[in-house]
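S.K.: coordinates only, sequence not included:
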């Protein structure tokens, strides 16, 4: 690769970020998977699992926040074009032993 050239579609010849033209691109099925791992003290995990927080269901609020973030993908990820989203699924798994 020579200086000033790029194989990245969102970088121009001068190395500047740019939005690419997707006007003629056909509709395709896409799947995206995101993962997050949180580490907490066991008493915090116990409170979440028992529903012991005064402000409500922690996992329920986290699920709604995740859905809201998924719907705003093009606003949160730089240079991401708006996409139609058909489904968002948020799952939680307790990995503590």
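M.R.: Thanks, I have the structure now. Note that the structure is a prediction, hence the values are computed from the model and not measured.
S.K.: drop to CA atoms for contacts and neighbour counts, all remaining ones
M.R.: Noted.
S.K.: Could you check which helix or strand contains residue 70?
M.R.: Under the criterion of DSSP states H and E, residue 70 resides in helix 58-71.
S.K.: structure B:
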């Protein structure tokens, strides 16, 4: 019987998948997450009055940097030469939250879902870190992959 778990070898040990023979294809993944925060914290971000500086710009840079470091953070992830990382924020004042989206892209032999998730997660964590003095009760929620394009398994989307 073939082992259906790709990161476990025949002896049951953790194993980095060999992608040597896989074709290089264009691959893209998007992810999303939310941070729920108080009106005071949201106002500080919107009005750029947070004592730590430009919260969204800092979180964007942190997310991009995180995507580039994914293989250093998550065991068995391949190091990837990302060609594009984008982080976007949509302030949803009615629901006191910020919707975070990330997109990672490359031409390579393995997908970029983990990089998109890492980018989104670290952008959210950076928002939390920069606003915790104003609102220590913030909540990060709903981090997930939205779309995946390219590779052997093809394209898919949560919508």
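M.R.: It's in. Model, not experiment: these values are computed from the prediction.
S.K.: need the longest helix for the second structure.
M.R.: helix 113-131 (DSSP state H).
S.K.: Show me what that helix is packed against.
M.R.: strand 25-36, helix 55-68, helix 70-73, strand 84-92, strand 97-108, strand 139-149 (3 or more Cα pairs under 8 Å, 6 or more residues apart in numbering; DSSP states H and E).
S.K.: Tabulate those (JSON lines), appending distance to residue 127 of the second structure and mean neighbour count.
M.R.: Below are those laid out as JSON lines (distance: least, Cα to Cα, whole Å; neighbours: other Cα atoms under 10 Å):
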{"stretch": "strand 25-36", "distance to residue 127 of the second structure": "8", "mean neighbour count": "22"}
{"stretch": "helix 55-68", "distance to residue 127 of the second structure": "6", "mean neighbour count": "22"}
{"stretch": "helix 70-73", "distance to residue 127 of the second structure": "19", "mean neighbour count": "15"}
{"stretch": "strand 84-92", "distance to residue 127 of the second structure": "11", "mean neighbour count": "18"}
{"stretch": "strand 97-108", "distance to residue 127 of the second structure": "9", "mean neighbour count": "23"}
{"stretch": "strand 139-149", "distance to residue 127 of the second structure": "10", "mean neighbour count": "18"}
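S.K.: Residue 114 of the second structure: which of the ones you listed is closest?
M.R.: Nearest of those to residue 114 of the second structure, taken as Cα to Cα: helix 70-73 at 7.1 Å.
S.K.: compared with the first structure, how much does the closest one deviate?
M.R.: Helix 70-73 of the second structure, aligned to the first structure and superposed, deviates on average by 1.7 Å (mean Cα distance after the TM-score superposition for the first structure).
S.K.: contact partners of that helix?
M.R.: 77, 78, 79, 80, 114, 115, 118 (Cα atoms under 8 Å, 6 or more residues apart in numbering).
S.K.: so which of the helices and strands packed on helix 113-131 of the second structure comes closest to residue 8 of the second structure?
M.R.: The closest of those to residue 8 of the second structure is helix 70-73. By Cα to Cα, the value is 17.5 Å.
S.K.: In the first structure, what range does that closest one match?
M.R.: Mapping helix 70-73 of the second structure onto the first structure (TM-score structural alignment) gives residues 73-76.
S.K.: thinking again about what came up before, please pick the buried ones from the contacts of helix 70-73 of the second structure.
M.R.: For these, a burial check counting by 16 or more other Cα atoms under 10 Å picks out 77, 78, 80, 114, 115, 118.
S.K.: As a markdown table, those with distance to residue 63 of the second structure would be great.
M.R.: Compiled in a markdown table, these are given as follows (distance: Cα to Cα, whole Å):
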| residue | distance to residue 63 of the second structure |
| --- | --- |
| 77 | 17 |
| 78 | 18 |
| 80 | 16 |
| 114 | 12 |
| 115 | 9 |
| 118 | 7 |
